[in-house]
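S.K.: 3D, please:
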Amino acid sequence: MTRRLSSSTRSPTEDSIFLRPDEDPVWLDEPTKAEKTGDGAPKKDRLPERKDGPAGRQGPQGEEVFMHKVYALLIEFQRWAALFVVSQVTVVHMVCKWRYGTGLWSSGTVSREIGDRRQSVSRQPSFTLSEWTDAQEDLLDLEPIPQTPVFDLGGDTRTEGDAATLTVTPVGLQERRGSNVSLTLDMCTPGCTEPYGYGGQLSPREQSAQEYLREGTHILNPAMLHTRAMDDQSLQAEFYETPMNFVDPKEYNYPGLVRKNRYKTILPNTHSRVILKAQDEEDFLFSYINANYLNGYGGEERAYIATQGPTVNTVGDFWRMVWQERSPIIVMITNLEEKNEKCAEYWPEDTVTHEGIEITVVSVTQEDDYSLRVFTLKCGEEERSLRQYWYTSWPDQKTPDKAPPLLELVQEVERAREEAPPSSGPIIVHCSAGIGRTGCFIATSVLCKQLRSEGVVDILRTTCQLRLDRGGMIQTCEQYQFVHHVLSLYEKQLSHTAEE
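M.R.: Sure, this is the predicted structure:
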């Protein structure tokens, strides 16, 4: 309680509480001299008598006891509140340490790291409004093994298309593609239990996906093609309903195989993979290459080979495949580096020998959007010619800024294929993973032939056929839309030529 000085002890100055030098302070709540006993001891607990009146007021000492109790309660409440706050802070600190590997006091670092990651994986598209991410690689390893490209959940906007335009029943949510969840389902779904997938049993979900890929179709005449190319929502719905058909990594559980794959979960489908010849047929590593045969227009078998960009460890395997398959043309649709390594420089400046194959550069021609290298391959007494078209104007997991250069490249490759010897084998196409840009190029090449021959295109059917042989072909929704735009432009060019 606050003690008050008696007014008699104040100085003449108003509101002053200073004492005169010769005065002792007299407290209002201290017993006076008259209230003290003769022996100088104050009387004990002299409380003024009161009667419980209507107001029921307490005396001064009762009020003091009451205030002490209130004060004690406030102190106790504050103590428990402080303990509660400390406990909550401790819990939050433990959660942050478990979730992010750092404490609460490092939350600024965590936020900055998460922000940096989102900034690194989110990019504005060059062609449509779709968003996709880059492949994330562990840059700390001396020989990093790139990770699978991660699909951005923010771009996974799924709108339902017109069911009447499709001839198959849309599959369930788990079959939709373009998100981390769907990719995880692809990679973790139990698949074939025997080596190479022979004799394995497909799950109901996988059977549904295979049925969709075998039967999916959507034929477009020129007018429908032009309209469809501008309908982004319908194209997104169609893309996400189409199964990716990725391979379960457990099907390739072989020691040492990881060094032969650029991306851990982008693997060749077993039934159509390219098998390199080996003296020992049981030497799986020597016969393995991450590549698949793909059919061309009209069911032409093994018209193309889709493969990953060679790594330092697989350059020799790549040239063995080129020689074994008698390929006359290589189409390369990637830069050597795009934030990280996308492809090893597998060709020489002049001459080099890989696996007994001598590769010699004959000429290099630089065009506006691609370069053309002509090689001479020699193995033993046999000598062949090989062309490499290196298209550099196509960013990873995105689309070119302009469609005409891609159409020109497709037509140039077709002319070169017609000029190749009749005994020539498939055209080899690769980007980095061998599914995104590679899928767009092969699909465009097949569909241009269909448009010229039939006057219609079935982009959905072609996509399904490609994915049956190599999972993930035409990797992003943006790329799927771009193929529609390219075919729409090509049809207009054909119509304009016909009118002239």
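S.K.: Only C-alpha atoms from now on, for both contacts and neighbour counts.
M.R.: OK.
S.K.: Test my guess that Ser327 contacts Gly425.
M.R.: Yes - here Ser327 lies in contact with Gly425, judged by C-alpha atoms under 8 Å, at a distance of 4.7 Å.
S.K.: For this structure, just list every one of the strands.
M.R.: Secondary structure of the chain (DSSP state E): strands located at 273-275, 288-294, 304-307, 329-332, 337-338, 340-341, 351-354, 357-366, 370-379, 382-391, 427-430.
S.K.: In a markdown table, list those along with mean neighbour count and distance to Glu238.
M.R.: Compiled in a markdown table, these are given as follows (neighbours: other C-alpha atoms under 10 Å; distance: least, C-alpha to C-alpha, whole Å):
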| stretch | mean neighbour count | distance to Glu238 |
| --- | --- | --- |
| strand 273-275 | 20 | 27 |
| strand 288-294 | 24 | 22 |
| strand 304-307 | 26 | 23 |
| strand 329-332 | 23 | 28 |
| strand 337-338 | 12 | 30 |
| strand 340-341 | 14 | 32 |
| strand 351-354 | 15 | 44 |
| strand 357-366 | 16 | 38 |
| strand 370-379 | 18 | 32 |
| strand 382-391 | 18 | 28 |
| strand 427-430 | 26 | 25 |
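S.K.: let's see this one next to it:
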Amino acid sequence: MRDVGLETESSMDAMCSYLPLMCFLLFIQATEGFSGDNDHFMAIHYRKSGRPRFIYHRVQSIEKSLDLNRQLSDHNFNTPAHLHVGKFLPAGFDKAAFPRSHNRAQNLLAPSDTDVKVENLPIPQANVILVMLKMDVNKLNTTLLRKFRQGVAAALGLSPQQVHINRLNGRKNCVELFISPLNKKIGVPEALPSAEVLRSLNLHTLHQRLSHFGITEVSAEKNVLQGQHEADKLWTKEGFYTIVIFLSIFVIIVTCLMVLYRLKEKIQFSLRQDKKNQEIHLSPLPAQPTQSQAKRPSSMVQHEHIPKAVNVVVDPQCQGTFEIRPPLSAGPSPFKMKPVGLQERRGSNVSLTLDMSSLGMAEPFNVVPTPREKVAIEYLQSATRVLTRQKLRNIVQTSHLLHTEFMEIPMNFLDPKELNIPSHGTKNRYKTILPNPVSRVCLKTKNANDALSSYINANYIRGYGGGEKAFIATQGPMINTVNDFWQMVWQEDVPVIVMITKLKEKNEKCVLYWPEKRGIYGGVEVLVNSVKECDYYTIRNLTLKQGSQSRTVKHYWYTSWPDHKTPDSAQPLLQLMLDVQEDKKNFSGRGPVVVHCSAGIGRTGCFISTSIGCCQLKEKGVVDVLNIVCQLRMDRGGMVQTSEQYQFVHHALNLYESRLSEENVQ
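M.R.: Got it, this is the predicted structure:
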């Protein structure tokens, strides 16, 4: 019994010796529960792969305690606002995917943390945790690193041996760590995913244990997959709508361009078909017209029936003689001619019968205008729309109506084949802009057989009230036509020259055809007496001499009008027009005013039509721009070249009408 009593006494002594240790462990366990750590672990289960995983029990009660602890931490412990965890930290703790040691007994019995060092291992970025510090990381010694490691381990509920300091990043002033599993193999760098580690981080414990380090942020290192995920965020709803709108605008633009291209092709095809349908009808004219022929419409100019063939003979000096000859025979003509491609809206509508007597016994033949050609000529001769002052003010506000009206006016260009002058193309600046034969200016030459010497690309233009030869519209002189130009100025006794073009606008528009002081051009000597620079144009007073005779000519050079466009303001054009009209009054009895741009139809047509329209407004109080442009195109094809120029003429006349109204009020 004594032995039993001694054994019992020794057992009680051993239990009393272990009792303080057990109480201490229970105290630690209770303290950890208040700090917010999870302390309800039942066991460690292993998967087939051998990787440990904690199985949580009573998850609902744990989450409630964590929410309560987080509220207490926010209200009582005053965690700093700048301390936050990266995007991987949720509101509560999730079920951890890596093993942790929450047993303080295990932590106390673990080996001492004496081997702290910076490991610098090739750890994947997805497993690296960055801890940003206020303290300079370069000043962390072994003792501070040991405390830092222990604090992180306590916040994670792990053993310090599972926390590894991988690198001290001086550029970001942070400590890079990774967490290893419990069953880490020796010499093999293993690390748990940083996202799972951060889910189990206790901020209160971390701040309490490492407050003197000044932790500002704890986050996972950005990896390649994360960057790709952020790049995918660019495909937001707004970005998708932006791309859809951009593609829609692109499709609309491409569709419009295709429609315009198809319209252009359709117009060109229509013009080609019109040319193919135009023919020269070869038929003899009988001496006595039949009843059917009497009903057939005749020429647009000569409205009476022509009983006999009209033969037109044109000599090189442009002196046309008309003869009436009976046909030689009533039989069919032995000659057939290919169509010469009469262009729609040609200049002359006179039905011509060519004299073929030089070919032997061939009979003369008729050139009959096509129906489309007749319609064009009738339109140019009859089109009219009189505008009162109020209507003029209203119509300048409706540009689409003016555009539609302009597009209906026939251009009346001349086909090059209709101009029977050899090598005339050498004197044309543009091969499609040719003078109408009926109104073209012919130069007087000594050699009557040299038709080319009498040719110049210029036309007489009727003025206000149909006054003959009020203007001469011509192209800008070329290097080989400067002498012809000054010969025309002398021959027609021109008092004023109006030049509405620069010498070069991308390409050459006109050559410098006047001298700096004195020059001789063919048989005409040109002297520059004075030069006056105005705001928008330059005025030169010239003296022309030929033999013992001399004349005074005024030259206006307007340079503020772009080609195929219109000036920003009509004011300079009106001032130029008024100056020219004043000079024309001073030179009463002299010849026409020469106006030219580059081709002699666009800006030239605008100036002349504006001048005629101003006279019409001043004399009658109304203006008929449509009729004025049609009259100009009868004299020279293509006058007023674009719809914008046609609208500009209306704006200029409206401005002139405002001036007249102000003068009447005064």
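S.K.: Serialize the strands of structure 1 to TSV and add fields for distance to Ala237 of structure 1.
M.R.: What follows is those, written out as TSV (distance: least, C-alpha to C-alpha, whole Å):
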stretch	distance to Ala237 of structure 1
strand 273-275	30
strand 288-294	25
strand 304-307	26
strand 329-332	30
strand 337-338	30
strand 340-341	32
strand 351-354	46
strand 357-366	40
strand 370-379	33
strand 382-391	30
strand 427-430	27
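S.K.: Of the ones you listed, which is nearest Lys250 of structure 1?
M.R.: Comparison of those against Lys250 of structure 1 by C-alpha to C-alpha identifies strand 288-294 as nearest, at 15.2 Å.
S.K.: matching residues in structure 2 for the closest one?
M.R.: Counting by TM-score structural alignment, strand 288-294 of structure 1 falls onto residues 455-461 of structure 2.
S.K.: any idea what Val593 of structure 2 aligns with in structure 1?
M.R.: With TM-score structural alignment as the criterion, Val593 of structure 2 pairs with Ile427.
S.K.: now that match: how far from Gly296 of structure 1?
M.R.: For Ile427 of structure 1, the distance to Gly296 of structure 1 equals 10 Å [C-alpha to C-alpha, to the nearest Å].
S.K.: so what sits against both of these two?
M.R.: 303-304 (C-alpha atoms under 8 Å, 6 or more residues apart in numbering).
S.K.: Over to Lys64 of structure 2. Which of the three states is it?
M.R.: helix (DSSP: H, G, I helix; E, B strand; the rest coil).
S.K.: quick one: it from Gln71 of structure 2, how far?
M.R.: Per C-alpha to C-alpha, Lys64 of structure 2 is found 11 Å from Gln71 of structure 2.
S.K.: which ones are touching the most centrally placed residue in structure 2?
M.R.: Taking C-alpha atoms, centre = their mean, the centroid of structure 2 lies closest to Ile253, which sits 10.6 Å from it. Listed by C-alpha under 8 Å, 6+ apart, Ile253 of structure 2 has no contact partners.
S.K.: so when I look at it, I'm seeing a helix, right?
M.R.: Yes - membership of Ile253 of structure 2 in a helix is supported by three-state DSSP.
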